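# next one to model:
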Amino acid sequence: MGVVLPFDDSQPKGESIEPLVRVTAAGMERVNQVILERTGSQVALIPEVARYLIDSGGKRLRPMVTLAAALACGYRGSGDVKLAASVEFMHTATLFHDDVVDESDTRRGKRTARLVWGNQESVLVGDFLLGQAFRMMVEVGSLEALDVLAVAAATIAEGEVMQLGTAKNTETTEDEYIDVVRAKTAALFSAAAEVGPIIAGADKATRAAFRSYGNNLGIAFQLIDDVLDYGGASATLGKNVGDDFREGKVTLPVVLAYRRGTDEDRAFWREGLVEGATSEAALHRAIGLLARTEALTDTVERARHYAARAIDALAPLPATPAKAALLEAVAFSIRRAS
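Sure, this is the predicted structure:
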């Protein structure tokens, strides 16, 4: 089942992150080299486990955002590379931890590290990557950038705990769910975008613009992921379709469908998400209820709202190839649901 919704008729068709890839190509080559260097350890299991996930095909959108934001602000040093690598390590560490907490079996089409090596190993390698991330932040020498990323790390952890409270909780409200997304996902996008202008010496208004851009991009990106879980392709989503349902996750489509459904519908959601009745037949019925209540369509509409805010945030900035690439990345985040 696909959700075919145009982002905006005024937007050019076929948006992708290719412009972002091109504008950050030189920087990402150095980021990848740093990643290889910093996953080295005398403890043989650490680089083995870390590279298993790092090499598994993620888009590395967050570090590209850091590099492009720095470029858009005229930065020409080397600190952006270490900060971008730090952002990627933070993201990878959260994936290790998420898979253990969620008991996930698949990540980006591969078995999760916890299945290959074990939960303890996954958590500890995630901790190693966080440690390496903070070492690089210190090496850059910007206390402001360090503060922004440290706050993001704490916020992400808070988001993980908040998500435990919403998991299997069908009474979760839309505002409560967005709060989880803002902490768990958008915080790192926001920090990734803000540290670029920080090391470029940009003014507070510019920093705030990139912070807003990253925050709203992160929310939009997650909401589209929520939609794709019930109608996307595994290759696009990076996990099996229906995993959120099987894991009892209450995401925005479920929040909307639960509110709008009949008593019988709500009983079904409770049986599936709370009691674990998540067979393939149940998943098929869930998708049908989401379609009937227009929950997927409206979740995409919510994502479009946040995407528009991300675009508006950068409107005052001068036109540059880096800015254009960042704006196209926003449109791409929405078109993944087409």
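# C-alpha only now, for contacts and for neighbours.
Fine.
# now Asp265, nearest residue through space, not along the chain?
When the adjacent residues along the chain are set aside, Asp265 lies closest to Tyr258, with 7.1 Å between them (Cα to Cα, 6 or more residues apart in numbering).
# now the strands for the chain?
Counting by DSSP state E, the chain forms strands over residues 106-107, 110-111, given from the N-terminal end onward.
# one step back: how far away is the residue nearest to Asp265 from Phe245?
Tyr258 sits 13 Å away from Phe245 when distances are taken as Cα to Cα, to the nearest Å.
# one more: Ala152?
Between Ala152 and Phe245 the computed distance is 28 Å (Cα to Cα).
# one step back: take the strands of the chain and write them to TSV, including distance to Leu223 and mean neighbour count.
Supplementary listing: the strands of the chain in TSV, determined by distance: least, Cα to Cα, whole Å; neighbours: other Cα atoms under 10 Å:
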stretch	distance to Leu223	mean neighbour count
strand 106-107	18	20
strand 110-111	23	14
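# residues in contact with the residue positioned nearest the centre of the chain?
Centroid-nearest residue in the chain, with Cα atoms, centre = their mean: Thr185, separated by 5.0 Å. By Cα atoms under 8 Å, 6 or more residues apart in numbering, Thr185 lies in contact with 156, 218-219, 222.
# and it, how far from Ile287?
Applying Cα to Cα to Thr185 and Ile287 gives a distance of 24 Å.
# ok, Ala313 next?
Relative to Ile287, and taking Cα to Cα, Ala313 is found at 34 Å.
# repeat for Leu252
Using Cα to Cα, one obtains 13 Å as the distance from Leu252 to Ile287.
# okay, the two: which has more neighbours?
Counting neighbours by other Cα atoms under 10 Å for Leu252 and for Ile287 shows that Leu252 has the greater number, 27 against 21.
# just checking, the more buried one touches Asp226?
Yes: under the criterion of Cα atoms under 8 Å, Leu252 is in contact with Asp226, at a separation of 7.0 Å.
# give me the common contacts of these two.
Between them, Leu252 and Asp226 share no neighbouring residue, with contact defined by Cα under 8 Å, 6+ apart.
# what's the neighbour count on Thr297?
By the measure other Cα under 10 Å, the count of residues near Thr297 is 18.
# and for Leu115?
Should you count by other Cα under 10 Å, Leu115 turns out to have 15 residues around it.
# contacting residues for it?
Remark: with contacts taken as Cα under 8 Å, 6+ apart, Leu115 is in contact with Asp105.
# roughly how far does it sit from Thr106?
When distance is defined by Cα to Cα, Leu115 is 9 Å away from Thr106.
# now swap in Ala93 and tell me
16 Å.
# contacts for stretch 306-323 next, please.
When contacts are taken as Cα under 8 Å, 6+ apart, the neighbours of stretch 306-323 outside the stretch itself are 20, 23, 68-69, 71-72, 206, 209-210, 212-217, 219-220, 327, 330-331, 334.
# would you do the same for the sequence below? I want to compare the two.
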Amino acid sequence: MSDTVVPIKRGPDAGLPSLSPILSLTATSMNAVNAIILDRMQSEIPLIPALAGHLIAGGGKRMRPMLTLAGAEVVGYQGTRHHKLAAAVEFIHTATLLHDDVVDGSETRRGKETANIVFGNPATVLVGDFLFSRAFELMVEDGSLKVLKILSGASAIIAQGEVDQLTAQRRIETSEERYLNIIGAKTAALFAAASRIAAVVAERPEAEEKALDDYGRNLGVAFQLVDDAIDYDSGTSEMGKDRGDDFREGKMTLPVILAYARGDGEERRFWQDAIAGFANEDADLAQAVELIRRHDCVTATRDRARHYAERACDALSVFPDSAARRAMVDAARFAVSRGY
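Below you'll find the predicted structure:
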């Protein structure tokens, strides 16, 4: 393979980015992954599959396991080991969502009640633990210490990121740098690991592992930036959670960090009260959205996301042109153009 790296550019007639190519690319393998997920979420304790299925069957883009499957395509892997590992990735992600909803006190996700509302907090936490355990069983069955190191390391980083976000909550002084560190840990780490393990199972060179890691990491940052922008720029029907959840929870996401930095004295006082939890009614959310709109903070957040998405695309330049590479590029560009 050539060592020459040529940035991937989008032609003027390339059309709108779409998830369709990567969905088509991974469809057959995703069926196998879904079968593993369905099988491994079973238990003789009926509450476990009922609660796990409430979230797993509730939709979602399956973006993280899809990256493992697409990565395997781009490196030309012909085996099936990545199916179990993609399922492990989805279990890790699902476990973190269950735990997050308990921590945040969330009431809806993907348009329906969260598991913690339906089944209660204790059961939700414990089933999240069960799914983490299932993920590690799948990793051990694969037998690769390197894969185990990558995914277990990512799991630890995700937990650290969630704790860091918790300690930054309701702190108006949170910097953009700290925010990026938080989303790099709580979101991008699993994107990176999910992508990288495809090259590991294919026994590809370190440079290809790093390329997939860079792709996933930058895509993960872009993905989270857009999620945080959408919270102030979209209706509930387009989102996986209620509009304004971040605002009411006092999370310092980039739109808020930028609005606070760009605001005058009166606006800053509003943000101080809002983030501290003293102004979180619907009227306060409407004012927050207006201030963010006034200072173009959603646009600025999406612009940053676009930057990271292009870095993700450029990371794939070490691979020869193929349908798989083009699908992964399109997925990265779709991630920043989406409204949900």
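# post the TM-score for the overlay when you can.
Comparing the two superposed chains by TM-score structural alignment, normalised by the length of structure 1, the resulting TM-score equals 0.96, with 332 aligned residues with a Cα RMSD of 1.4 Å.
# make CSV out of the contacts of Thr185 of structure 1 and add neighbour count.
Written out in CSV, the entries for those read as follows (neighbours: other Cα atoms under 10 Å):
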residue, neighbour count
Ile156, 24
Gly218, 28
Ile219, 30
Gln222, 22
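# in helices only, show me the residues you listed.
Filtering these for membership in helices, criterion DSSP state H, returns 156, 218-219, 222.
# from those, which single one is nearest Ser78 of structure 1?
Of all those, the one sitting nearest Ser78 of structure 1 is Gly218; the distance, using Cα to Cα, is 25.4 Å.
# that closest one and Ser190 touch, don't they?
Yes: taking contact to mean Cα under 8 Å, the distance of 7.4 Å between Gly218 of structure 1 and Ser190 places them in contact.
# give the equivalent position in structure 1 for His307 of structure 2.
Here His307 of structure 2 is matched to His305 in structure 1, going by TM-score structural alignment.
# distance of the closest residue in space to its match that isn't next to it in sequence relative to Ile156 of structure 1?
Counting by Cα to Cα, 6+ apart, the nearest residue to His305 of structure 1 once its immediate chain neighbours are dropped is Ala220, at 7.9 Å. To Ile156 of structure 1, Ala220 of structure 1 is 17 Å away according to Cα to Cα.
# repeat for Arg285 of structure 1
Arg285 of structure 1 sits at a distance of 33 Å from Ile156 of structure 1 (criterion: Cα to Cα).
# burial count for the aligned residue in structure 2 for Asp98 of structure 1?
Matched across to structure 2, Asp98 of structure 1 falls on Asp100, judged by TM-score structural alignment. Asp100 of structure 2 has 16 neighbouring residues, counting by other Cα under 10 Å.
# do Tyr230 of structure 1 as well
If you count neighbours by other Cα under 10 Å, Tyr230 of structure 1 ends up with 26.
# same check, this time on Ala50 of structure 2
Neighbours around Ala50 of structure 2, by other Cα under 10 Å: 17.
# measure the residue mapped onto it from structure 1 to Ala26 of structure 1 for me?
Using TM-score structural alignment, the equivalent of Ala50 of structure 2 in structure 1 is Glu48. Using Cα to Cα, we find Glu48 of structure 1 at a distance of 26 Å from Ala26 of structure 1.
# got it, and Ala70 of structure 1?
Ala70 of structure 1 sits at a distance of 13 Å from Ala26 of structure 1 (criterion: Cα to Cα).
# show me which of the two is the more surrounded one.
Set side by side, Ala70 of structure 1 and Ala26 show more neighbours around Ala70, with 27 against 12, by other Cα under 10 Å.
# my guess is the more buried one meets Gly196, correct?
Yes: distance between Ala70 of structure 1 and Gly196: 3.9 Å, which falls inside the contact criterion (Cα under 8 Å).
# overlap in contacts, those two.
In terms of Cα under 8 Å, 6+ apart, Ala70 of structure 1 and Gly196 are both contacted by the residues Asp80.
# where do the helices sit along the stretch 151-300 of structure 1?
Counting by DSSP state H, counting those that start in this stretch, the segments of the stretch 151-300 of structure 1 that form helices are 174-181, 187-199, 204-228, 234-237, 243-246, 252-260, 263-269, 280-292, 295-313.
# give the aligned range of the fifth one in structure 2.
Residues 245-248 of structure 2 are the counterpart of helix 243-246 of structure 1, counting by TM-score structural alignment.
# next, the mean deviation of the matching stretch compared to structure 1.
Average distance, stretch 245-248 of structure 2 versus aligned residues of structure 1 after superposition (mean Cα distance after the TM-score superposition for structure 1): 1.1 Å.
# run through who's touching that stretch.
Where contact means Cα under 8 Å, 6+ apart, the residues beyond stretch 245-248 of structure 2 that reach it are 106, 228, 231, 252-253, 274-275, 277, 280, 285.
# for that stretch, what is the distance to the chain centroid?
In terms of Cα atoms, centre = their mean, to the nearest Å, the centre of stretch 245-248 of structure 2 is set 18 Å apart from its chain centre.
# next: stretch 94-112 of structure 2.
The chain centroid and the centroid of stretch 94-112 of structure 2 are separated by 14 Å under Cα atoms, centre = their mean.
# how about the nearest residue to the equivalent of Gly231 of structure 1 over in structure 2, chain neighbours excluded?
When structure 2 is aligned by TM-score structural alignment, Gly231 of structure 1 is paired with Asp233. Leaving aside its chain neighbours, Asp233 of structure 2 sits nearest to Val298 (7.1 Å; criterion: Cα to Cα, 6+ apart).
# test my guess that the one you found contacts Ile292.
Yes: Val298 of structure 2 sits in contact with Ile292 when judged by Cα under 8 Å, with a separation of 6.7 Å.
# can you give me the stretch of structure 2 that stretch 57-69 of structure 1 aligns onto?
Stretch 57-69 of structure 1 maps onto residues 59-71 of structure 2, going by TM-score structural alignment.
# run through who's touching the matching stretch.
In this structure, residues lying in contact with stretch 59-71 of structure 2 by Cα under 8 Å, 6+ apart are 22-23, 25-26, 29-30, 82-83, 85-87, 89-90, 93, 110, 190-191, 194-199, 212, 216, 324, 328.
# count of neighbours near the residue mapped onto Leu212 of structure 2 from structure 1?
Leu212 of structure 2 maps onto Phe210 of structure 1 when the alignment is built from TM-score structural alignment. Taking other Cα under 10 Å as the criterion, the count of residues near Phe210 of structure 1 is 28.
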